[in-house]
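1. Compute the structure for the input listed below.
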Amino acid sequence: MDQTKRQLTLLFVCTGNTCRSPMAQTIARTLLEEQGRKGIQVLSAGTFAWKESPASLQARQVMLAQGLNLEDHRATTITEAQLQQADIILTMTQNQKELLLEMATDDTTRAKIFTLREFTGDSGDIADPFGQDETVYYQCYKELQASIANAINRIQM
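-> You can find the predicted model right below:
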């Protein structure tokens, strides 16, 4: 095996980087670890994040109930450099995808941007649970888990 092989970077993007994308990041990292897959770096960012905001309380509670930890997460806003450096960029909604397509400065970057569901061959958005109760966050978690499992299976390394 070539030890110089570059790591693949998977970037999840939502709006505030306090609910869906950090949940997606943690789910993806966990699934990759469970599958023994190495060489994939998983990151998250938001289109309009309040820098250094923690994950929402409900997101932390739902993830903790699944044995996953978001306590150390701090929100970051997406940058053009992150778009260029990522190999696959998955948004939660079509609107977020369109915003990133406008932000991207070249066709190579634009070609890496998909909605999560589009990447897996499905359609529709992952609804934002922000400000709702844990039941809605749990439903979001289940949707993310299913879509991310499919997405990871599509990534060949």
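2. C-alpha from now on. contacts and neighbour counts both.
-> Noted.
3. now the residue nearest the centre of the chain, what's its secondary structure?
-> In the chain, the residue lying closest to the centroid (C-alpha atoms, centre = their mean) is Phe12, at 2.3 Å. Per DSSP: H, G, I helix; E, B strand; the rest coil, the local secondary structure of Phe12 is strand.
4. For it, give its distance to Leu116.
-> Per C-alpha to C-alpha, to the nearest Å, Phe12 is found 8 Å from Leu116.
5. Give the residues shared as contacts by those two.
-> Both Phe12 and Leu116 are in contact with Leu90, Thr91, Met92, where contact means C-alpha atoms under 8 Å, 6 or more residues apart in numbering.
6. of the residues you listed, closest to Thr109?
-> When the shared contacts of Phe12 and Leu116 are ranked by distance to Thr109 (C-alpha to C-alpha), Leu90 comes first, at 12.3 Å.
7. wouldn't Arg20 be in contact with Leu90 here?
-> No: taking contacts as C-alpha atoms under 8 Å, Arg20 lies outside contact range of Leu90: 11.3 Å.
8. Here is the second sequence; please produce its structure so I can put it next to the first one:
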Amino acid sequence: MTDRSTKPSILVVCTGNICRSAMADVILTDRAAKRGLDVVIDSAGISDEEAGNPIDDRAQRVLRDAGYEIPWHAARQVKSGELADYDLVLAMTDRHRAALYRIAERDGVGADNIRMWREFDPSLPEGTPVGTDLDVPDPWYGGHEDFLDTLEVVEGAADNVLDAVTDAR
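-> The predicted structure is shown next:
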């Protein structure tokens, strides 16, 4: 197990950990490696309904087509007590963020490290308030184009996410 206390660390969270957060995990890992950054990157879901499942086949396809290696992945639920272990915990939707706040409160830890993925999206106007719809689109109920849209949003913010966590150290 990697010691998160010595390296910048990121946890990305969506619903089941098979689409959005898993895609972000793959993209962040790829970008960090290409930039020579030693960053701990992980992903999880707020639900356990997909626990143990691989990245959704449709997400794998768009990632592979975009040139990413598809790692072994087993979806998992956010564990009690782990939020404080990460420098940055990124929610894919406001609903995910609310769930993460509840977990942090239940665990008795601060929530200053919990942010929205799209807060780092350079295509949004600077100063876009967090109360604005910052949800990363959920491709689950859609088709191939929906997964491509999600890929675009996730890729768009990835470098800024890495900059934020490495600059903070």
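9. quick check, nearest of the shared contacts of Phe12 and Leu116 of structure 1 to Thr77 of structure 1?
-> For the shared contacts of Phe12 and Leu116 of structure 1, with Thr77 of structure 1 as the reference and C-alpha to C-alpha as the criterion, the closest is Thr91, at 13.3 Å.
10. where along structure 2 do the strands fall?
-> Under the criterion DSSP state E, structure 2 contains strands at 9-14, 40-45, 88-91, 114-116.
11. on average, how far is the first one from the matching bit in structure 1?
-> On superposition with structure 1, the average gap between strand 9-14 of structure 2 and its aligned counterparts reaches 0.5 Å (mean C-alpha distance after the TM-score superposition for structure 1).
12. other SSEs contacting the longest helix along structure 2?
-> Determined from DSSP state H, the single longest helix within structure 2 is helix 144-167. Where contact means 3 or more C-alpha pairs under 8 Å, 6 or more residues apart in numbering; DSSP states H and E, helix 144-167 of structure 2 is packed against helix 20-34, helix 57-65.
13. Share the number of residues neighbouring the residue nearest to Ala158 of structure 2 when sequence neighbours are not counted, please.
-> In space, and not counting its chain neighbours, Ala158 of structure 2 is closest to Leu28: 6.0 Å by C-alpha to C-alpha, 6 or more residues apart in numbering. Other residues within reach of Leu28 of structure 2, judged by other C-alpha atoms under 10 Å, total 25.
14. Name the residue most distant from the centre of structure 2?
-> Max radial position in structure 2 (C-alpha atoms, centre = their mean) goes to Gly108, at 22.6 Å.
15. Map that residue across to structure 1 for me.
-> In the superposition onto structure 1, Gly108 of structure 2 corresponds to Asp106 when matched by TM-score structural alignment.
16. Pipe the strands of structure 2 into JSON lines and attach distance to Trp72 of structure 2 per row.
-> Output for these, formatted as JSON lines (distance: least, C-alpha to C-alpha, whole Å):
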{"stretch": "strand 9-14", "distance to Trp72 of structure 2": "17"}
{"stretch": "strand 40-45", "distance to Trp72 of structure 2": "13"}
{"stretch": "strand 88-91", "distance to Trp72 of structure 2": "21"}
{"stretch": "strand 114-116", "distance to Trp72 of structure 2": "26"}
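17. Of all those strands, which one is nearest Ala74 of structure 2?
-> That would be, of the strands of structure 2 and by C-alpha to C-alpha, strand 40-45, which comes in at 9.4 Å.
18. Pretty sure Leu90 of structure 1 sits against Thr120.
-> No: Leu90 of structure 1 lies out of contact with Thr120 (C-alpha under 8 Å); the separation is 10.2 Å.
19. Done for today, thanks.
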